[in-house]
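Colleague: next come a sequence and a model predicted from it.
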Amino acid sequence: MSGKRILITGAEGYLGSIIAPFLIECGYEVTGLDTGFFRDALLYTVSPYRVVQKDARDFTVEDLKGIHGVIHLAGISNDPFGDLTAEAIYDPTREYALHIAKLCKGKGVRFIFASSCSIYGKGTGVFLDESGEVHPQTPYSKNKLEIEEGLKRLADQHFSPIALRLSTVFGLSPRMRFDIVINMFVGMALTSREIVLNSDGLAWRPNVDIRDVARAFQAAVESEYSEPELLIVNIGRDDNNLKIRDIADLVAGETGGVAVKLLKENPESDKEGLVKSQVVQDGVDTRTYRVSFAKMKKWFPGFKCLYDVESGVRDLIAGLRELKLDAKLFKDRRFYRLQKIED
């Protein structure tokens, strides 16, 4: 395993800031490629790794020299963006993802795409697997699906790309995100002694600790998969499929029994506009799905997710307390992707 050279696009984001140092610790030689937009959005010091400042749209075959595998994280991770159309935002990310994949195909380089379980969108109550129907509810999710479809068309006997459909990620990262559900709930509980839900909390979500995400990408790098089609694998664990309200109650319990409120009934609790979501209408979030991870166990037999939500939340609470997280830092717009980009 050691000595393999891995290129990570979007290496200076929430995920890349954990994945890159982890792979280096495991003996890989890692190079990041990033625009640097979030470089200074640091909650704490990041372990050093080499990053080439470059836009993914400018990726060339020269960037693949000596590379064993590409982990493609670069993209846009929020909906919506003011007056910009979804096409204006997401079409370029699809184009450069597939451009990089084509270059990898030409050079015999493994291509691993960070997809999302949000593609499932609106489930029917059953546990969804990779062969089931998908109903993406947002431009972000539709973009992930479009890239998967493009990779399916590229795959052949000489190119076996992998798409990891990540559950909703949570956990501590140097380039923190407080705009994702568990991280936001923990930040609220620690800094304001209340948790505010932007919906009724009845929607289901699969969740995965960011440390397990790093290990999943390593498993994909080491996989001997060589079939002439795109391998799609859900990443998570069965017992981390939880309702939003149950997650809030768990976090509340782990932080001393803080209050859980609904934004619809307490609009004054979101003066900064960090909690409200335009995807949620009248307190209802249509994005609700539970996911099966049986295929992950088949294709990555030596891998399993180690952290359930309860243990991951406890570690996150301990980490944020050690960093002395306060309300000012928690509400810093650098840690909210939409707000940071708008600024």
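Modeller: Arrived safely.

Colleague: only C-alpha atoms from now on, for both contacts and neighbour counts.
Modeller: OK.

Colleague: so the residue nearest to the spatial centre of the chain: helix, strand or coil?
Modeller: Nearest residue to the geometric centre of the chain (CA atoms, centre = their mean): Val169, 5.2 Å. Following DSSP: H, G, I helix; E, B strand; the rest coil, we place Val169 in the strand state.

Colleague: same question, Ala189
Modeller: helix.

Colleague: alright, now check it against this:
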Amino acid sequence: MPTPFMTPASSDHLALFHNSLRNLSGLRPTLGAVLRISTDITSIWIAFLFGWLIIGGHNLAELIAPHSVWIALLIGLLSIVQIATYTAVGLYTCPGSYSLSTKIYLIVAANLTLLLIGSGIMSITAAPTNLNFGLLTTTLVASAIPLSLARVGSAVLRMENWQGDGSRQHEEADDNKVLVIGGAGYIGSALVEELLNLGLQVSVLDAMHYGEETLSRVAGHQNLKIVREDFRHIEALTRAISGVGSVIHLGGLVGDPACAVDTDLTVDVNVTATKVIGEIAKARGVHRFIFASSCSVYGASDQIVNEDSHFNPQSLYARSKVASEAVLNSLNDHNFAVTCLRFATIYGISGRTRFDLVVNLLCAKAVRDGVITVYGADQWRPFVHVQDVARAITITLRAPIELVAGDVFNVGSDAQNYTLGEVAELIKRQAPDAQITADDTFLDKRNYRVSFDKIRTKLGFEPAWTLERGIAQVLAIVRSNQVGHYSLPTYSNVLYLKECGTKSFGSFKITGWENDLMNIDHIHPAANRSAA
């Protein structure tokens, strides 16, 4: 969803111009956008015809006469300029992010600006016959009325749909209802099935960038509701959150390479939006909020790290997780229980297969290319299967709320801390024809071994999958040709962004506070503050 057009200070003109271009390029031919644009063009022409017929005393025959046809063409050009202006300020690309009064203000401001520009042009050029300042004024000023009324009508309809009989507006949070943001992704497609098997009513809020087939195994389930929207769309987000007892936030750009493609977009999607989601969830009475973080926040360490260790993130992705944890930590209180789960490096097959994860990628290359290329064989990483991640989330969701409120847990197992060289050897045992090659020219500073004692002792979580079993699963899938070539963009977050671009994700609305939070090195858990 493109970014709202903000009124900048004088020093922000470049950012304003940049956001305008983002909004223009982010316009998509959705049904809502087409209806809005069609209504607005109709309003402009109604205002012009009112000025031509009623104020000017002309008739339609005069309008199509040879000496007046230029007026119709100019008004058509004016309507195109108006629509482009409305797009630039975000009225079509992010209407849900504006209040009604802001929309009306933008319409009036845009029309007055065009009136001043048009009047200036008319004062220095010869206008066609019958086109005068009065007609131009009537067209631009009068059109603001139906344009504004259209927004009022839309707001009223949404309010009626939202309130219904008056009870939905204050719908109580139901602990049997769960919203999974990003539920069609790699983790989400595994998690949703787990939640449905528990008998929960599950809503998925996802823009479906990678297609809807990721949830094909549960499509049509009576307890599943899919909302195909960007989670940065405020109205859609608020509707989706209303009445749910728990929110599981898996949405965002994932992976170091993918996040590096567009840094501003990454901060917007991963940090700014997380703050908005957390605040809306808290305001709507949600009881539990589970956030998908990452063990990559530890970055580089020669020691075995745990949940109390200081951060040392080595990438924008990791720093975005640090900032998101800090934001959500500040929202935790006795009515809003926030839990952050720091996942180990994930592997395995789910509804949305990925081959941009180290284990999955090396397995695919072993089968397809006969080569297992390792970058930094001595680097330590913790690993966990995607199904075990889904199970860890459900365990957290069902745990006594006082046990997880304001707390953070590493998700994985001590036994699955491996060096990348050891991972390559495990793969070769099951793909003996592949050759291991080392490439130390690529410098990756990440190196961390993680303790998972806390989630084991406090929540009783133990992974069901071993790395060897997960490798066998991935190798079998690749060998069976059930999936396409591992290099296809659909299997890689970074390749998808490079192939399809970032326009489908819209623009950004970074405000400045995000960078400060991405540079902190430690968070004192809210649970500890409460206990103190």
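Modeller: That came through fine. None of the values given here were measured: they were computed from a predicted structure.

Colleague: one step back: can you tell me which residues contact the residue nearest to the centre of the first structure?
Modeller: 180, 207-210, 213 (CA atoms under 8 Å, 6 or more residues apart in numbering).

Colleague: and those, which is closest to Ile76 of the first structure?
Modeller: Closest approach to Ile76 of the first structure among these (CA to CA): Ile180, at 14.2 Å.

Colleague: the closest one maps to what in the second structure?
Modeller: Under the alignment (TM-score structural alignment), Ile180 of the first structure pairs with Leu357 in the second structure.

Colleague: please apply the same query to Asn234 of the first structure.
Modeller: With TM-score structural alignment as the criterion, Asn234 of the first structure matches Asn410.

Colleague: with Glu194 of the first structure instead?
Modeller: So, by TM-score structural alignment, Glu194 of the first structure is matched to Val371.

Colleague: please tell me how far that match sits from Leu147 of the second structure.
Modeller: The gap separating Val371 of the second structure from Leu147 of the second structure is 62 Å, by CA to CA, to the nearest Å.

Colleague: again with Val178 of the second structure
Modeller: Taking CA to CA, one finds Val178 of the second structure at 38 Å from Leu147 of the second structure.

Colleague: have a look at these two and say which one is more surrounded.
Modeller: Taking other CA atoms under 10 Å, Val178 of the second structure and Leu147 do not tie; Val178 has more neighbours (29 against 21).

Colleague: what do we get in the first structure for that one?
Modeller: Using TM-score structural alignment, the partner of Val178 of the second structure in the first structure is Ile6.

Colleague: next, count neighbours for the counterpart of His135 of the first structure in the second structure.
Modeller: Under the alignment (TM-score structural alignment), His135 of the first structure pairs with Asn312 of the second structure. For Asn312 of the second structure, the neighbour count with other CA under 10 Å is 20.

Colleague: assign Asn312 of the second structure to helix, strand or coil.
Modeller: Relying on three-state DSSP, one would call Asn312 of the second structure coil.

Colleague: ok, it - contacts?
Modeller: Here Asn312 of the second structure is in contact with 297-301, 521 (CA under 8 Å, 6+ apart).

Colleague: next, the buried residues of the lengthiest helix in the first structure.
Modeller: Ranked by residue count under DSSP state H, the longest helix found in the first structure is helix 86-107. Going by neighbour count (16 or more other CA atoms under 10 Å), the buried part of helix 86-107 of the first structure is 86, 89-90, 93-105, 107.
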